[in-house]
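[1] sequence unknown, structure follows:
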């Protein structure tokens, strides 16, 4: 008994852990740390390559810190494409699109979370059908054009105004909220709308932040829909602008070398890396602000049966 007691150590949370458990924790944390490093290395290489010269990208297969720093790729991206305009357009589209998506998703999910809602199962089945089948690209294009929505951000927002999958996640979260809170609000004279705004939404910050992040990333990375439904160059999103920049970079010739600094014109590979960084960093900056809600939302969904 005394030997077993000596073999036990108190963990950081006051739980006694044996030597075997501690070794297992070290192995798990080491493995997860290696996975994290492996996941991070490609992005570090892309970021470093965007500042590298043509010679270094040719000679070195992989590096994290370039020997010679060059801003040629970013100069080319800024001078040969309306990248700032694209960033502004993407920010506007992402902001308003996410607001519309969240408004429609939450207002649709709330009544469906009520078990007494008549026709609830029928509506849910219709929602599930839309996850499996769609009208198709050509009919969608014809409808948007008939309603005068072609070449507008409204077209990009309305075709994906509600994600059935995200809506169902919100609905399931609403169902897990204590019913007693809503009943207490009703007793105090609150209406359904007031209860939804003052009780349900504040308690649903984790799932709302998580789904908002999903919607925002979807709009920011959207390329195909913007290419189809937008025709005006001044409305192009950052993804379209970056595509045009990459296409121009592939046509760089030796005659253009002297236009840049002593390191020469940026290679096609460096421009691709620079555009990847430009497209990734803005939406990546948003994540720390919703991280705690995102993590909590994932954990809440994981522990509920």
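    Good, I have the coordinates. Since we're looking at a predicted model, the values are computed, not measured.
[2] hey, let's count contacts and neighbours off CA atoms from now on
    Noted.
[3] Could you give the separation of the helix or strand where residue 302 lies from the chain centroid?
    Taking DSSP states H and E as the definition, residue 302 sits inside helix 268-303. Distance, stretch centre to chain centre, for helix 268-303: 6 Å (CA atoms, centre = their mean, to the nearest Å).
[4] what's the answer for stretch 44-52, then?
    Centroid displacement of stretch 44-52 relative to its chain, using CA atoms, centre = their mean, is 22 Å.
[5] For that stretch, give me every contacting residue.
    57, 62-74, 270-274, 276-277 (CA atoms under 8 Å, 6 or more residues apart in numbering).
[6] Now which of these would you call buried?
    Listed as buried from these are 57, 62-63, 66, 70-74, 270-274, 276-277; burial here means 16 or more other CA atoms under 10 Å.
[7] Relative to residue 164, which of the residues you listed is nearest.
    residue 276 (29.6 Å; CA to CA).
[8] ok, the closest one - contacts?
    If a contact means CA under 8 Å, 6+ apart, then residue 276 has residue 46 as its contacts.
[9] 7 Å - rerun?
    For residue 276, no contacting residues are found, by CA atoms under 7 Å, 6 or more residues apart in numbering.
[10] Look up how far residue 193 lies from it.
    43 Å (CA to CA, to the nearest Å).
[11] all strands for the protein, in order.
    Taking DSSP state E as the criterion, the chain carries its strands at 8-10, 16-18.
[12] alright, now check it against this:
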């Protein structure tokens, strides 16, 4: 029995190692190509390590004003959207977690209904236009303000908090809002950080809403600018055509550089909240 467990551990480590390598390889390869000299890239000699290191592609990308505008807009959308989404999700989840909520089951059914059926793209667009939200910051924030799935996860987490703590708060004269702020939220750090990460990643990578609701280039998020750069092949004063030779190298390095520049910041956030990640998701998904 002991040997079987030992073999399972070795096989498990081996499979996880293969999975990790398969996930890391694209990033390592893109980083190597983006930092390699054009001669090596055109001969397709780059695998895991860069050759003839140069940072011309990074200089071109970081000097492009569109990239800086995209970063600024995306940070605004992420900070504003994540904050509002977390607040409204938290309030809704806390209300739905109360057993004495009037029409609580009916409201919960309505929340679940939105997970199965939506109004569709055209009605949503017409609604946004009727409220004058097109070409505004709110077009990137309000349509996906609350996720039904995250609301249910947070509600389940709140239901797992001992009722005795809330009853003691009521004895001390706390209102429902006071119980939420002083008792529930301090105990809900794992689920709050987890849901905040989910919202932030979703907003960071959201380019479809911008394509539908935004026309002003000064409001474009980073992902739309990255998409335009990769499709058009132009960064700053460096224009890439479909010709062979140096242009092809610039295009290849350019694509990978832009992708890395737009992806790394949000990836660097994860290690800081990783210890809360698993606990927040599992505890919020055990109970129904």
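    In hand now; what should we look at? Quick caveat, the model's predicted, so the values are computed rather than measured.
[13] hang on, the earlier thing: using CSV, lay out the strands of structure 1 together with mean neighbour count and distance to residue 102 of structure 1.
    Compiled in CSV, these are given as follows (neighbours: other CA atoms under 10 Å; distance: least, CA to CA, whole Å):
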stretch, mean neighbour count, distance to residue 102 of structure 1
strand 8-10, 14, 46
strand 16-18, 15, 45
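[14] In a markdown table: those, plus distance to residue 229 of structure 1.
    Listed next are the strands of structure 1 as a markdown table, based on distance: least, CA to CA, whole Å:
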| stretch | distance to residue 229 of structure 1 |
| --- | --- |
| strand 8-10 | 61 |
| strand 16-18 | 60 |
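[15] Count the residues that sit near the corresponding residue of structure 1 for residue 24 of structure 2.
    Residue 24 of structure 2 maps onto residue 40 in structure 1, with residues paired by TM-score structural alignment. The number of residues packed around residue 40 of structure 1, counting by other CA atoms under 10 Å, is 11.
[16] ditto for residue 208 of structure 1
    24.
[17] What separation is there between it and residue 147 of structure 1?
    If you go by CA to CA, the gap between residue 208 of structure 1 and residue 147 of structure 1 works out to 31 Å.
[18] and if you look at residue 234 of structure 1?
    Relative to residue 147 of structure 1, residue 234 of structure 1 is positioned 22 Å away (CA to CA).
[19] What of residue 154 of structure 1?
    Distance from residue 154 of structure 1 to residue 147 of structure 1, by CA to CA: 11 Å.
[20] same thing with residue 161 of structure 1?
    Taken as CA to CA, the span from residue 161 of structure 1 to residue 147 of structure 1 is 16 Å.
[21] neighbour count winner among these two?
    Each of residue 161 of structure 1 and residue 147 has its neighbours counted (other CA under 10 Å); residue 161 has more, 20 against 9.
[22] Residue in structure 2 paired with the more buried one?
    So residue 161 of structure 1 corresponds to residue 145, using TM-score structural alignment.
[23] The spatially closest residue to its match that is not a sequence neighbour: neighbour count?
    Spatial nearest neighbour of residue 145 of structure 2, excluding adjacent residues (CA to CA, 6 or more residues apart in numbering): residue 85 at 5.0 Å. Residue 85 of structure 2 has 24 neighbours, counted by other CA under 10 Å.
[24] can you tell me which residues contact residue 105 of structure 1?
    Counted by CA under 7 Å, 6+ apart, residue 105 of structure 1 has contacts 162, 167.
[25] what do we get in structure 2 for it?
    In structure 2, residue 105 of structure 1 lands on residue 89 (TM-score structural alignment).
[26] For that match, give its distance to residue 161 of structure 2.
    Using CA to CA, residue 89 of structure 2 is found at 17 Å from residue 161 of structure 2.
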